[in-house]
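[1] what follows is a predicted structure for the sequence shown.
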Amino acid sequence: MITIHSYSIAVLLCFITMLCWGSWANTQKLATRKWSFPLFYWDYALGVLLLSLLFAFTLGSSGTEGRSFLSDLSQADTNSLLLAFTGGVVFNLANLLLVAAIDIAGMAVAFPVGIGLALVIGVITNYVATPVGNAWLLFAGVALVTLAIVLDAIAYRRKQAGQTQTPIKGIVVSLIAGVLMGFFYRFVAASMITDFSMPEAGKLTPYSASVIFALGLLISNFIWNTIFMYKPLSGEKVTYADYFAEKGIGLHLV
């Protein structure tokens, strides 16, 4: 598999990851001009699986270090597979709640609150499990993110004051999403190898773990997203027939 040894490249990739993580919801806002978010989310779940498979069969099956994708899957133990799969299930519920919160409160409110809280919880839980890095810098950043969440929630509450819709609904859904999202990575991390050059037996490489994670996301979608389709937190009920009624490929590509 392909691994990164340069610190600067690793930081650059983290930066790109954060850009993608912070901007994918824009596609939801574009798509939901015609579709409700549960229908959009089916394409999202399929896209995650397809992209993870693409990386697994290319980057995850090239290079000289570690194990190739198929070889890695064949030696993985049940516990590692279940951990990565569970991570996908938990993340999927959190992400669905986040998308619902965006639909209710708008991206400017839901995303900072949900993702911010997930970042705070994720940093704390992962640092407790693996105390690596400068604790002062990490927790100073956590404090600033927490402050941003509080200020964002206050601003939203004031903006919604006097309106008939309950102003805290979007914030509450965002907070629940953030709590769940803050814990999903511990499952995935526990399933993965820690030494890329000499991978532990039974564990998964990041490429393999991402595929199992994506499978957990997609399969759990038949439970979580079906609930959101027929019992929506906002908007009208939609059905599977509504998804297949869209025949143009353009909306699916968004």
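    That came in fine, so what should we check first?

[2] contacts and neighbour counts: CA atoms only from here.
    Noted.

[3] verify the contact between residue 111 and residue 104 for me.
    No: Residue 111 lies out of contact with residue 104 (C-alpha atoms under 8 Å); the separation is 11.5 Å.

[4] mind checking which of these two has more residues around it?
    Each of residue 111 and residue 104 has its neighbours counted (other C-alpha atoms under 10 Å); residue 111 has more, 24 against 21.

[5] and the more buried one, helix, strand or coil?
    helix (DSSP: H, G, I helix; E, B strand; the rest coil).

[6] identify the residues contacting it.
    22, 98, 102, 174 (C-alpha atoms under 8 Å, 6 or more residues apart in numbering).

[7] make a PyMOL selection of whichever of those turn out to be buried.
    Buried members of the contacts of residue 111, defined by 16 or more other C-alpha atoms under 10 Å, are picked up in PyMOL with:
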select buried, resi 98+102+174
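
[8] and the contacts of residue 111, which is closest to residue 116?
    Taking C-alpha to C-alpha as the measure, residue 116 sits nearest to residue 174 out of those, at 9.8 Å.

[9] what helix or strand is the closest one on?
    Applying DSSP states H and E as the criterion places residue 174 in helix 169-191.

[10] any idea which helix or strand comes after that helix?
    helix 206-230.

[11] for residue 185, see how far away residue 91 is.
    Per C-alpha to C-alpha, to the nearest Å, residue 91 is found 8 Å from residue 185.

[12] neighbour count winner among the two?
    Taking neighbours as other C-alpha under 10 Å, residue 91 and residue 185 compare with residue 91 leading, 25 against 21.

[13] okay, buried residues for whatever helix or strand the more buried one lives in please.
    In this assignment (DSSP H and E), residue 91 forms part of helix 78-105. Across helix 78-105, burial judged by 16+ other C-alpha under 10 Å covers 80-105.

[14] the inter-axis angle of that helix versus helix 206-230?
    40 degrees (axes from the mean of the first three to the mean of the last three C-alpha atoms, to 10 degrees).

[15] can you tell me the closest non-neighbouring residue to residue 96?
    residue 225 (7.3 Å; C-alpha to C-alpha, 6 or more residues apart in numbering).

[16] ok, that neighbour touching residue 38?
    Yes: here residue 225 reaches residue 38: they are 6.2 Å apart, a contact under C-alpha under 8 Å.

[17] ok, these two, which is more surrounded?
    More crowded of residue 225 and residue 38, by other C-alpha under 10 Å: residue 38, with 27 against 22.

[18] quickly find the element holding the more buried one.
    Here residue 38 is assigned to helix 37-57, by DSSP H and E.

[19] put this next to the previous one:
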Amino acid sequence: MILPQSYSAVMFLMILSLVCLGSWASAFKFAGKWRFELFYFDFAIGLLVASVIYAFTVGNIGFDGFNFLDDLQHAGKRQWMFGFLGGIVFNLGNMLLMAAVSVAGLAIAFPMTMGIALLVGILIGLAGRPAGNLMMLELGCALVLASVVVNALLYRMRAVAEHEVLARAGRAKSTRRPSAIKAIILSLVAGILIGSFAPLLDRARAGDLGLGPYAATAVFAFGVFFSSLVFNIFFMNLPVEGEPVDFGAYFSGRLKQHLLGGSAGVMWLTGVLALMVAGSVPDLVQVPALERYLLSQGAPVLTALWGIVVFREFKDGDVRVKVLGVLMLVLLLCGMVMIGLAPQYMRAV
């Protein structure tokens, strides 16, 4: 396989990862009124195809470790299982995240879900190997939690503002003010699941029999693909938004919509693989810890900016909505900085 050999190459991969992981979901918005359940079939296909292409190209040449097929043969079957299960757990969380996006939009669903996922990941990490300055870590977690709470309030206020605009135009379906509970529950469950898959992937890569980055993403991608076929049956028949949809509707989509779904899967896989490859290099060429943490965790901020700036998801909101949107992002970023700094200050372990 090929691994980066310089600091600049590692930094490039980290930035590439941030851009891909922060932008893939925008493809769903560009697809227009295409249902997320149908979009997700193409996402899973694109993700799987990208993992296989990367595995048999950059994962199968070079002299920085086992090639792809040798890596699969060398790894233990338990490592295969953990990688596959990690794909399943992540996929259910990611499908719930896309359901939340279809209800609440990118700027609400992504920061809320990924903020919860970040907190869950930290709790799991503390249970396994607590390290760093606990005071800084707790402050960082409190800031992230505050951003989630502000996000929930923001969504409620935005939903009310949008309903009032529709009511004044005579296009409101009901006089009742909309509830924010559906998107919040979807984001909460999605965040718990997404925050829980990383330990499974870590176990797939751990030890002498662990999978390398290219093999791990390939096994993970198969878990995502096959579980999508199962989970989507439930989402299509028990939709979180709109009427049930049958599989035949998939073939009525335009080529553009299918390509957008596939490109989203390619972008996501590229981002995760770039992150894993960048994390596999020696410390000598590694990016400093804080920058590495912010680049690896900053995707929800970029996704929120897609929603706010490009898709104008807050356009019907008043000044309070816009102020809360800025506050939510500032709290999330400040929390990430504190969490990223905590391992560098070991005084209060």
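    Perfect, thanks for sending it. What you see is a predicted model, and the numbers here were worked out from it, not measured in a lab.

[20] could you look up the SS state of residue 67 of the first structure?
    Classification of residue 67 of the first structure using three-state DSSP returns coil.

[21] surely it meets residue 3?
    No: the pair residue 67 of the first structure / residue 3 is not scored as a contact, 11.1 Å apart, by C-alpha under 8 Å.

[22] those two: who's more crowded?
    The neighbour comparison of residue 67 of the first structure against residue 3 (other C-alpha under 10 Å) goes to residue 67, with 24 against 16.

[23] list the contacts of residue 297 of the second structure.
    Shown in contact with residue 297 of the second structure (C-alpha under 8 Å, 6+ apart): 18, 336.

[24] sorry, back to before: by how much does the helix holding residue 91 of the first structure deviate from the second structure on average?
    Mean deviation of helix 78-105 of the first structure relative to the second structure after superposition (mean C-alpha distance after the TM-score superposition for the first structure): 0.5 Å.

[25] would you check the span in the second structure matched by that helix?
    Using TM-score structural alignment, helix 78-105 of the first structure corresponds to residues 77-104 of the second structure.

[26] again with stretch 213-229 of the first structure
    Counting by TM-score structural alignment, stretch 213-229 of the first structure corresponds to 220-236 in the second structure.

[27] and the host helix or strand of residue 144 of the second structure, how far out from the chain middle?
    Assigned by DSSP H and E, residue 144 of the second structure belongs to helix 134-168. Offset of helix 134-168 of the second structure from its chain centre (C-alpha atoms, centre = their mean, to the nearest Å): 19 Å.

[28] what do you get for stretch 47-60 of the second structure?
    Taking mean C-alpha positions (C-alpha atoms, centre = their mean), stretch 47-60 of the second structure and its chain are 20 Å apart.

[29] for it, buried residues please.
    47, 48, 49, 50, 51, 52, 54, 55, 56, 59, 60.

[30] then stretch 18-30 of the second structure?
    Under 16+ other C-alpha under 10 Å, the buried positions of stretch 18-30 of the second structure are 18, 19, 20, 21, 22, 23, 24, 25, 26, 27, 28, 29.

[31] can you check stretch 134-150 of the first structure too?
    Buried residues in stretch 134-150 of the first structure, counted by 16+ other C-alpha under 10 Å: 142, 145, 146, 148, 149.

[32] contacts made by stretch 203-213 of the first structure with the rest, please.
    For stretch 203-213 of the first structure, the surrounding residues in contact (C-alpha under 8 Å, 6+ apart) are 49, 52-53, 55-56, 59-60, 66-67, 69, 72-73, 76-77, 80-81, 84-89, 188, 191-193, 196, 199.

[33] which residue in the first structure lines up with residue 182 of the second structure?
    Match for residue 182 of the second structure (TM-score structural alignment): residue 169.

[34] what sits against that match?
    So residue 169 of the first structure contacts 104, 105 (C-alpha under 8 Å, 6+ apart).

[35] now swap in residue 100 of the second structure and tell me
    Residue 100 of the second structure neighbours (C-alpha under 8 Å, 6+ apart): 109, 183, 184, 186, 187.

[36] which one of those sits closest to residue 261 of the second structure?
    For the contacts of residue 100 of the second structure, the nearest to residue 261 of the second structure is residue 109 (18.5 Å; C-alpha to C-alpha).

[37] test my guess that the closest one contacts residue 101.
    Yes: assessed by C-alpha under 8 Å, residue 109 of the second structure is found in contact with residue 101 at 5.3 Å.

[38] how about the buried residues of stretch 18-30 of the second structure in CSV, adding secondary structure and distance to residue 270 of the second structure?
    What follows is the buried residues of stretch 18-30 of the second structure, written out as CSV (DSSP: H, G, I helix; E, B strand; the rest coil; distance: C-alpha to C-alpha, whole Å):
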residue, secondary structure, distance to residue 270 of the second structure
18, helix, 10
19, helix, 10
20, helix, 7
21, helix, 8
22, helix, 12
23, helix, 11
24, coil, 10
25, coil, 13
26, helix, 15
27, helix, 15
28, helix, 17
29, helix, 20
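
[39] now, among these, which is nearest to residue 240 of the second structure?
    The closest of the buried residues of stretch 18-30 of the second structure to residue 240 of the second structure turns out to be residue 28 (C-alpha to C-alpha; 16.3 Å).

[40] what's the counterpart of residue 201 of the second structure in the first structure?
    Checking with TM-score structural alignment, residue 201 of the second structure has residue 188 as its match.

[41] what's the closest non-adjacent residue to residue 200 of the first structure?
    In space, residue 200 of the first structure is closest to residue 193, 5.8 Å off (C-alpha to C-alpha, 6+ apart).

[42] okay, now the one you found: neighbour count?
    20.

[43] list the residues that contact it.
    Contacts of residue 193 of the first structure (C-alpha under 8 Å, 6+ apart): 199, 200, 203, 204, 205, 206.

[44] name the nearest of those relative to residue 239 of the first structure.
    residue 206 (35.0 Å).
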